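Peer 1: okay, structure incoming, though there's no sequence with it:
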């Protein structure tokens, strides 16, 4: 399990890596942490991971929308 000091920077994480780490954070929070400080650190990391995943999903949606628009454009011109 990754400790708080071994965490990779968010920018280096793929969507899948961030999602998996977020799942680990949730499990650790549900089990209860030994200290309030650790719980707060886990919560903050979880929030950052959730934002990172959201950014990945928004970016993927933009790419899909752009791909759909580019494939729809020639069909509209043919009409």
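Peer 2: Received the coordinates, thanks. Remember, it's a predicted structure, so these values are computed and weren't measured experimentally.
Peer 1: use CA for all of it now, contacts and neighbours both
Peer 2: Noted.
Peer 1: output the longest helix belonging to this protein.
Peer 2: Looking across the chain with DSSP state H, the single longest helix is helix 36-78.
Peer 1: ok, for residue 26, nearest residue in space, not its chain neighbours?
Peer 2: Leaving aside its chain neighbours, residue 26 sits nearest to residue 46 (7.4 Å; criterion: C-alpha to C-alpha, 6 or more residues apart in numbering).
Peer 1: count of residues packed around the one you found?
Peer 2: Neighbour count of residue 46, defined by other C-alpha atoms under 10 Å: 21.
Peer 1: and residue 61, by the same measure?
Peer 2: Other residues close to residue 61 by other C-alpha under 10 Å number 12.
Peer 1: centre-most residue in the protein?
Peer 2: Centroid check for the chain by C-alpha atoms, centre = their mean gives residue 53 as the closest residue, at 1.7 Å.
Peer 1: second one coming, line it up with the first:
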């Protein structure tokens, strides 16, 4: 998941992997972990905001991924229906 980078003064923000390097499953799992961390409520406001922003990014990424998967399924079904219609028309 994320790598925690802390400077001597504790001001360095959490380091997260770029979204484009994550599979859907990795993004979903990280989102679950971010929610767990936020629910603990044991961070500073800045740290909490950083995790909240990451959670929003991950949620949007997962939603876009699922929307793309739905479109692919719809296209495959339409292609199958078109092939079936062609086959039915031949007989």
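Peer 2: In hand now; what should we look at? Predicted model only: the values in this text are computed from it and were never measured.
Peer 1: follow-up on the earlier one: my guess is the residue nearest to residue 26 of structure 1 meets residue 27, correct?
Peer 2: No. The criterion here is C-alpha atoms under 8 Å, and residue 46 of structure 1 misses it with residue 27 at 10.8 Å.
Peer 1: off-centre distance for the longest helix of structure 1?
Peer 2: How far helix 36-78 of structure 1 lies from its chain's middle: 8 Å, per C-alpha atoms, centre = their mean, to the nearest Å.
Peer 1: packing partners for it?
Peer 2: helix 15-31 (3 or more C-alpha pairs under 8 Å, 6 or more residues apart in numbering; DSSP states H and E).
Peer 1: counting contacts, what elements does the helix it packs on pack onto?
Peer 2: So helix 15-31 of structure 1, by 3+ C-alpha pairs under 8 Å, 6+ apart, packs with helix 36-78.
Peer 1: which one in structure 2 is aligned with residue 51 of structure 1?
Peer 2: When structure 2 is aligned by TM-score structural alignment, residue 51 of structure 1 is paired with residue 60.
Peer 1: residues near that match, how many?
Peer 2: 12.
Peer 1: before we move on, what about residue 12 of structure 1?
Peer 2: 9.
Peer 1: any idea how far residue 38 of structure 1 is from it?
Peer 2: 23 Å (C-alpha to C-alpha, to the nearest Å).
Peer 1: next up, the contacts around the aligned partner of residue 62 of structure 1 in structure 2.
Peer 2: Under the alignment (TM-score structural alignment), residue 62 of structure 1 maps onto residue 71 of structure 2. With contact set as C-alpha atoms under 8 Å, 6 or more residues apart in numbering, residue 71 of structure 2 has no partners.
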